[in-house]
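Participant: A predicted structure for the sequence below; I have some questions about it.
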Amino acid sequence: MPFARSADDVQLHYQVSGSGEPLLLLSGQANNLHWWDRVRPDFEREFTTVVLDHRGTGLSGKPEGGYATRTFAEDALSVLDDLGVDRCHVYGTSMGGRVAQWLAADHPERVRGLVLGCTSPGPPHGVERSAEVRRSLAQPDRLKARRALLELMYTPAWLERHDEPFTTHGGPFTTLGDPDMPPHARKGHLLASGNHNSWDALPSITAPTLVVHGTDDEFNPTANAPLLAKRIPDTRLHLVEGARHAYFEEFHHETGPLVADFLDAH
């Protein structure tokens, strides 16, 4: 079981599979590497996929502090260093897209092609979710809050067809958060996402970039996609019609080939 060490000596668990050019996949907030379970097979025939448990999740260390999207980017770099990967493609979704922004801005020589999915430049320039959405996720009834999150992630049609959603590690869902995170780590991830602000760094990204977002995403509003596309040079924007936040899973038959073709071209 492979582990790397971060610059501040946190253990970082990762997995590698597939063959071809390396592709780093970065998961969303408070999620471990299983976020990508359904998506990785779309890429493994063309790419060597690398996934990791962010600090605070999965089998990685869970320090009391050190939670920031820029730190997560340095953690990802430590994994690449451990693998001896000098340059790779990077695909980040949700908070993973925020992490990918820093990786591409701070280490342009390490990023070959960049895909930013359902993500944001962060406040104060990004578009935040509505107060109504925030209330739905913060309601005291945990079952109702979970249902609200499900409905923000997936379309009603998908949820109707997936009473027992795809999983490879025994849990009910792979995108609704790591259930084993300690409270301090969960809070750290929340603050990391909330404090993210890459606006000034975005124009320095040199990697060819694809921005992907669902047209019906209220969890991370779709309006963030054109903001990123206008701010980052050499960027293509693709909106997935009817998709919500987990477009990369529900619509993977559309977006998997889209992303693979984009990265193949660069």
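Facilitator: Yep, that arrived. Numbers count the residues shown, from 1 in each chain.

Participant: Please count neighbours and contacts with C-alpha atoms only from this point.
Facilitator: OK.

Participant: tell me which strands and helices whichever strand or helix holds L24 is in contact with?
Facilitator: Assigned by DSSP states H and E, L24 belongs to strand 21-26. Judged by 3 or more C-alpha pairs under 8 Å, 6 or more residues apart in numbering; DSSP states H and E, strand 21-26 is in contact with strand 47-52, strand 88-93, helix 95-106.

Participant: switch the cut-off to 7 Å
Facilitator: Helices and strands touching strand 21-26, by 3 or more C-alpha pairs under 7 Å, 6 or more residues apart in numbering; DSSP states H and E, are strand 47-52, strand 88-93.

Participant: what distance separates the last one from the centre of its chain?
Facilitator: Taking C-alpha atoms, centre = their mean, to the nearest Å, one finds strand 88-93 lying 9 Å from the centre of the chain it belongs to.

Participant: what does that strand contact?
Facilitator: The contact list for strand 88-93, computed with C-alpha atoms under 7 Å, 6 or more residues apart in numbering, reads 22-28, 100, 110-119.

Participant: Columns distance to E128 and mean neighbour count on top of the helices and strands packed on strand 21-26, output as a markdown table?
Facilitator: Below are the helices and strands packed on strand 21-26 laid out as a markdown table (distance: least, C-alpha to C-alpha, whole Å; neighbours: other C-alpha atoms under 10 Å):
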| stretch | distance to E128 | mean neighbour count |
| --- | --- | --- |
| strand 47-52 | 27 | 24 |
| strand 88-93 | 16 | 25 |
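
Participant: Show me which parts of stretch 111-131 are buried, residue by residue.
Facilitator: Neighbour counts over stretch 111-131 (16 or more other C-alpha atoms under 10 Å) mark 111-122, 126-128 as buried.

Participant: Wait, a strand at L227?
Facilitator: No. Judged by DSSP: H, G, I helix; E, B strand; the rest coil, L227 forms no part of a strand; its state is helix.

Participant: The structure to be compared is supplied as follows:
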Amino acid sequence: MPVTKVNGIDLYYEVHGEGEPLLLIMGLSLSSRSWFRSVPVLSEHYQVIIFDNRGVGQSGKPNTPYSIELMAEDTRAVLDAVGVESAHVYGISMGGMIAQRFALKYPNRVKSLILGCTTSGGATHVQPGADVSMLMMSRASSTATPEEMAWATAPILYSQSFIENHRQLIAEDIEKRIEQPILPHAYVLQLQACIGHDTSEEINTIQKPTLIIHGNEDKLVPYENGVVLAEKIPNAEFLTIQGAGHIYVTEAIDLANQKVLEFLNKQR
């Protein structure tokens, strides 16, 4: 089991495929297993590196404050452990926040940047609806089982049309999530890190080729946040996935993988 130690904890990681390195960073409360629809396709062309953020999966779960900057340090440690000097970096949701901070702090270690369903935070962040925020805040104190809570949050993670027509695909996602459910304290600490995230006054300094992907039915990180990123990051490409919610890596996985590969191939 590949593990590296950083800031006093173990970080679990995996490497798939060969070629130029592509680092994938997952979002709030999810382990690297939630990349299961992306890794098989992307690793046919790239050396794909995935890892469990602190607080989830097989990585350490300290009950001490987390921050996006701290998790960017974790990200650096994973690249060091694999022996990779620089990589294409693809983060979604909280992982996109980590990717932004990593690119700002370690620009020489980033070949290109892909930011999915994420935000720069700060004063320009467009908040989700009050009902969405309340549900996300209540997760830590809920007495529901991990599976029950996963289904309860489905309406804010997927578009209504997808829920009605592709319930089996959502069930597959949930099965992956509940294999290693996040502990309540770790969920709160990751959520607090997300709330504290703010690159809004810095991202205009990012000089790396950047692709932004956002579903226009995203309820958790509203679509307008993707628009802001595309406006602020110089020469960023912007892919709108029509009709998709937050988890576009399930709702439109073929399109997402295709566009990611097209973008990466242009950087060669």
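Facilitator: Yes, it's here. This structure is a prediction, so every number in the text was calculated from the model and none was measured.

Participant: Let's have the helices and strands packed on strand 21-26 of the first structure in JSON lines, adding distance to E218 of the first structure.
Facilitator: Formatted as JSON lines, these follow (distance: least, C-alpha to C-alpha, whole Å):
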{"stretch": "strand 47-52", "distance to E218 of the first structure": "26"}
{"stretch": "strand 88-93", "distance to E218 of the first structure": "15"}
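
Participant: Quick one: closest of those to R146 of the first structure.
Facilitator: Evaluated over those, closeness to R146 of the first structure peaks at strand 88-93, with 20.1 Å, by C-alpha to C-alpha.

Participant: average distance between that closest one and the second structure?
Facilitator: Following the fit onto the second structure, the mean deviation recorded for strand 88-93 of the first structure is 0.4 Å by mean C-alpha distance after the TM-score superposition for the first structure.

Participant: re the thing from before, between the strand holding L24 of the first structure and strand 88-93, how big is the angle?
Facilitator: 30 degrees (axes from the mean of the first three to the mean of the last three C-alpha atoms, to 10 degrees).

Participant: Strand 21-26 of the first structure against the second structure, how far on average?
Facilitator: Relative to the second structure, strand 21-26 of the first structure is 0.6 Å off (mean C-alpha distance after the TM-score superposition for the first structure).

Participant: Could you give the separation of that strand from the chain centroid?
Facilitator: Using C-alpha atoms, centre = their mean, the offset of strand 21-26 of the first structure from its chain centre is 12 Å.

Participant: just the helices in the stretch 51-200 of the second structure please.
Facilitator: With helices called from DSSP state H, counting those that start in this stretch, the stretch 51-200 of the second structure shows them at 68-82, 94-105, 130-138, 146-157, 160-165, 167-179, 184-195.

Participant: Which of these sits closest to E237 of the second structure?
Facilitator: Minimum separation from E237 of the second structure across those (C-alpha to C-alpha) falls at helix 94-105, 15.1 Å.

Participant: Identify the residues contacting the closest one?
Facilitator: Residues from elsewhere that reach helix 94-105 of the second structure (C-alpha under 7 Å, 6+ apart): 25-28, 68-69, 71-72, 89-91, 110, 115-116, 118-120, 194, 206.

Participant: Please compute how far it lies from its chain's middle.
Facilitator: Computed by C-alpha atoms, centre = their mean, the chain-centroid distance of helix 94-105 of the second structure equals 10 Å.

Participant: any idea which of the helices of the stretch 51-200 of the second structure is most buried?
Facilitator: Of the helices of the stretch 51-200 of the second structure, the one with the most neighbours on average (mean count of other C-alpha atoms under 10 Å) is helix 94-105, at a mean of 26.

Participant: and the angle from that one to helix 184-195?
Facilitator: 50 degrees.

Participant: returning to that earlier point: looking at the helices and strands packed on strand 21-26 of the first structure, which is nearest to H34 of the first structure?
Facilitator: Nearest of these to H34 of the first structure, taken as C-alpha to C-alpha: strand 47-52 at 8.5 Å.

Participant: Can you tell me what sits against the closest one?
Facilitator: Contacts for strand 47-52 of the first structure (C-alpha under 7 Å, 6+ apart): 13-26, 33.

Participant: Just the buried ones from those residues?
Facilitator: Using 16+ other C-alpha under 10 Å, the buried members of those are H13, Y14, V16, S17, G18, E21, P22, L23, L24, L25, L26, L33.

Participant: returning to what we had before: switch the helices of the stretch 51-200 of the second structure over to JSON lines; also include distance to I212 of the second structure.
Facilitator: Output for the helices of the stretch 51-200 of the second structure, formatted as JSON lines (distance: least, C-alpha to C-alpha, whole Å):
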{"stretch": "helix 68-82", "distance to I212 of the second structure": "19"}
{"stretch": "helix 94-105", "distance to I212 of the second structure": "10"}
{"stretch": "helix 130-138", "distance to I212 of the second structure": "23"}
{"stretch": "helix 146-157", "distance to I212 of the second structure": "18"}
{"stretch": "helix 160-165", "distance to I212 of the second structure": "22"}
{"stretch": "helix 167-179", "distance to I212 of the second structure": "23"}
{"stretch": "helix 184-195", "distance to I212 of the second structure": "18"}
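
Participant: Tell me which of those lies nearest to A236 of the second structure.
Facilitator: That would be helix 94-105 among the helices of the stretch 51-200 of the second structure, by C-alpha to C-alpha, at 13.0 Å.

Participant: tell me the contacts of T222 of the first structure?
Facilitator: H213, G214, T215, D216.
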